[in-house]
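# for reference, the sequence and a predicted model appear below.
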Amino acid sequence: MTRVLLATRNAKKLVELQRILDGVLGSQRIQLVGLADVPAYQEVPETGLTFGENALLKAREGVKWANLPTIADDSGLAVDALNGMPGVFSARWSGRHGDDRANLELVLAQIGDVPDEHRGAAFVCAAALVLPGGKEHLVDGRQTGRLLRAPRGEGGFGYDPIFLGDQQDRTNAELSPEEKDAVSHRGKALRALAKVIAKALPAESAGWTGR
């Protein structure tokens, strides 16, 4: 089984990606570990102006310090009425990184007077795989929909409780994990990345063992 680092401290993301990889590759193929499972290193600031730039920054650092194939993603919410924001600032839109509730409430307040027909939005995800040999792969995924006026559902995380995807009658937070994987931006990106992993890792992993 090949150990692969997911460059995040978000336990929900770790579980989500392991579930997606198992579905594509089989449960005996990849052992996914997070930043809490490797020796600590100084994490690089997310200074990129696009999701792809940030994903690659984080994945390169993981390879540099952990010497493991590293997956990193950057994702967020692009709101039509906010000209595509919060975008790469989604996780810290309220000024406090990772405060999901505050971020959600700020977005709702900012578009409070926007009529329903103009509350379009999309979840966007870029996922990168960087290998110890230096090769890099980048894929993306997108889920379009609209924003509700109040949260619904207890599942998911981030902006899931206010996001109603196209052709859905439930928010992402009301979907089961498997249902969300099938339609979400991250699910689409990571399924695409899993296909890359299936081809890339056997050839690249023979010469290293990690540390």
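Structure's in. What do you need?

# only C-alpha atoms for contact and neighbour calcs from this point on.
OK.

# all strands for this protein, in order.
Applying DSSP state E to the chain gives strands spanning 2-6, 30-33, 70-79, 120-130, 136-147, 163-165.

# ranges for the helices of this protein?
Ranges of helices within the chain are 11-25, 51-66, 100-110, 177-183, 185-204, based on DSSP state H.

# give me the distance from the shortest one to the chain's centre.
Average the C-alpha atoms of helix 177-183, do the same for its chain, and the two points are 13 Å apart (Cα atoms, centre = their mean, to the nearest Å).

# and what of the second one?
Taking Cα atoms, centre = their mean, the mean C-alpha location of helix 51-66 is offset from the chain mean by 13 Å.

# identify the residues contacting that helix?
5, 7, 38-39, 41, 43-44, 46-48, 68-75, 88, 125-132, 138, 140, 210-211 (Cα atoms under 8 Å, 6 or more residues apart in numbering).

# quick one: that helix to strand 136-147, angle?
130 degrees (axes from the mean of the first three to the mean of the last three Cα atoms, to 10 degrees).

# buried residues in helix 51-66?
The neighbour-count check on helix 51-66 (16 or more other Cα atoms under 10 Å) flags 51-64, 66 as buried.

# same thing with stretch 4-23?
Counting neighbours by 16+ other Cα under 10 Å, the buried set in stretch 4-23 is 4-8, 13-14, 16-21.

# same question, stretch 142-154
The neighbour-count check on stretch 142-154 (16+ other Cα under 10 Å) flags R142, Q143, T144, G145, R146, L147, L148, R149, P151, R152 as buried.

# what's the nearest residue to the third one if we skip its chain neighbours?
If I follow you right, that is T144. Counting by Cα to Cα, 6 or more residues apart in numbering, the nearest residue to T144 once its immediate chain neighbours are dropped is A122, at 4.2 Å.

# hold the first one in mind and look at this next one:
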Amino acid sequence: MSREESSMPRAFFVTGNQYKAEEVARLLSGIDVVWRKLALPGHEPADDAQGPIDLGALAKRKVLAAYQVLGAPCFVETTALELDSGVTLTGARFKKQWLAQGERAFLDTHGGNRGRARVAVAFSENGHPGHVALFEGSMAGTLLTEPRGEGGYGWDRAWLPDGYERTLGEMAQHKFFLNMRHRPYLELADRLREQSAGGAYEAHVTIAARSEDEFQRFRAFCGAAGVKCIFIELGQGEARFQPMTASYHHGPLKQAQEEVQAFARALAVEGFDVTRLKIEALGANKDIPSDDATARAQPANYFEFHVKVTLPAEGADVEALRARCERYGAHLSRNARKVRADGGAERFVTLRVKGLGRANAEARFSAVLRDLAETGLPLSYPLREYTVYDSNHALDRGWGEVRS
């Protein structure tokens, strides 16, 4: 029986930390991974252990123990805070001291030291000790004497990464692609994902622009980087205004993710709050599922279809258009910064479909196009894309729920 037929996830992520599970879910968006809590005692170094900690060996021991319980592909991670003062704490030992001493006393003792935060991710496909895959990452920075920010967990509020002016706690919304995890989980994703030749992708990096000045600064940054900037306004929803980039990439998905994350990190350095990374496969890209079974095996991914509708300067009935679209689960948006010389208005119709292969998904879009054609309104620029990575599905809550 195939994994898709048995509803077996691609892998289990074993951790007792809900916040860590949520962060990893964003890094591995598009891959069917299930969070599982398991008690794995006896695999931490002793409290009085001295010297460097072999995080990789520790992670391997844990993942093999997890596989013995689950009997299915799984992965774990171990973390450590290594300070130049000579103090080295695993994530578990750090938590124990942090809770025992309190944040203030811990930072009085250890704050002001440079060092690095490390992570080791171990993946076991079959439980064989010789077949464990290991992925490691680190981030240099300084443990501050005063915490800053209200987000994150662990040492995030006090950890100032090199090259940034804000702590991870102040960048909690997008720290998943900034901290030590982003590289090892890119490599793990490449291992977990079905092998493909990739192809062409379009990527969008969305920010939270809270003022006109911030939006203009974002537009200037994009212009200097040679990246298109657009300002999408949704018809409804919790995050109606979404300034974002639009860029094209070619090659394997991992390469596209690396390029998009690098640009997002550059935005974070400039003080922007990144709210979403999204990558869409285009055209003949091999990541687009051709049949329903393949699509159902990727429950976080979805087709996204667009067509532009031009409305007249007078007598435009946007609500009637919206109602017509909603019969199919489609939604309206617009480019808030675009003004037509003839006084007309433009709306983008977006239809999202998951769990269907290319032919069946496109059949739904064709039905929308036929219905819209009956209005007599000009239709242009139909686009067909397949979202292979979306770090924040919730950003469109109240607007773009995906239909199966």
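Received, thanks. Values in this document were obtained by computation on a predicted structure and should not be read as measured data.

# sorry, back to before: ok, so of the buried residues of helix 51-66 of the first structure, who is nearest H97 of the first structure?
N54 (15.2 Å; Cα to Cα).

# please pull up the equivalent of that closest one in the second structure.
Taking TM-score structural alignment, the alignment pairs N54 of the first structure with L58 from the second structure.

# please apply the same query to D74 of the first structure.
Using TM-score structural alignment, D74 of the first structure pairs with T78 in the second structure.

# wait, its match sits on L134?
No. Under the criterion of Cα atoms under 8 Å, T78 of the second structure is not in contact with L134, lying 11.1 Å apart.

# check contacts around the equivalent of Q168 of the first structure over in the second structure.
Pairing criterion TM-score structural alignment: the partner of Q168 of the first structure within the second structure is identified as Y164. If a contact means Cα under 8 Å, 6+ apart, then Y164 of the second structure has A268, V269 as its contacts.

# check the one 3 residues further on too.
Counting by Cα under 8 Å, 6+ apart, T167 of the second structure makes contact with R148, G149, D156, R157, A158, W159, L160, P161.

# kindly recompute the last result at 10 Å.
The contact partners of T167 of the second structure, by Cα atoms under 10 Å, 6 or more residues apart in numbering, come to 141-144, 147-149, 151-152, 155-161, 175.

# any idea how far L321 of the second structure is from A367 of the second structure?
When distance is defined by Cα to Cα, to the nearest Å, A367 of the second structure is 15 Å away from L321 of the second structure.

# do the same with A100 of the second structure
From A100 of the second structure to L321 of the second structure the distance is 60 Å (Cα to Cα).

# who's more crowded, the two?
Shown here are A100 of the second structure and L321; by other Cα atoms under 10 Å, L321 has more neighbours (19 against 11).

# the more buried one belongs to a helix?
Yes. Counting by DSSP: H, G, I helix; E, B strand; the rest coil, L321 of the second structure is found in a helix.

# and the gap between it and V205 of the second structure?
Distance from L321 of the second structure to V205 of the second structure, by Cα to Cα: 28 Å.

# same check, this time on Y302 of the second structure
Look at Y302 of the second structure and V205 of the second structure: by Cα to Cα, they are 18 Å apart.

# same question for Q97 of the second structure.
To V205 of the second structure, Q97 of the second structure is 38 Å away according to Cα to Cα.

# who has more neighbours, the two?
Set Q97 of the second structure next to V205 and count neighbours by other Cα under 10 Å: V205 wins out with 22 against 14.

# my guess is that one contacts V260. True?
Yes. Counting by Cα atoms under 10 Å, V260 is a contact partner of V205 of the second structure at 7.5 Å.

# what do these two both touch?
S247, L277, K278, I279.

# can you list the buried residues of stretch 142-154 of the first structure in CSV and add distance to H185 of the first structure?
Listed next are these as CSV, based on distance: Cα to Cα, whole Å:
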residue, distance to H185 of the first structure
R142, 4
Q143, 5
T144, 9
G145, 11
R146, 14
L147, 15
L148, 18
R149, 21
P151, 19
R152, 19
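
# which of these lies closest to A200 of the first structure?
The shortest approach to A200 of the first structure among these belongs to R142, at 23.6 Å (Cα to Cα).

# ok, the closest one - contacts?
75-77, 122-126, 183-189.

# who wins for most neighbours among the residues you listed?
Neighbour tally across the contacts of R142 of the first structure (other Cα under 10 Å): the maximum, 29 neighbours, falls on R186.

# identify the residue of the second structure aligned to that residue.
Using TM-score structural alignment, the partner of R186 of the first structure in the second structure is R181.

# does its match really touch A25, like I thought?
No. Counting by Cα under 10 Å, R181 of the second structure stays clear of A25, with 11.7 Å between them.

# L40 of the second structure versus L188 of the second structure, what's the distance?
Noted for L188 of the second structure: a distance of 22 Å to L40 of the second structure, by Cα to Cα.
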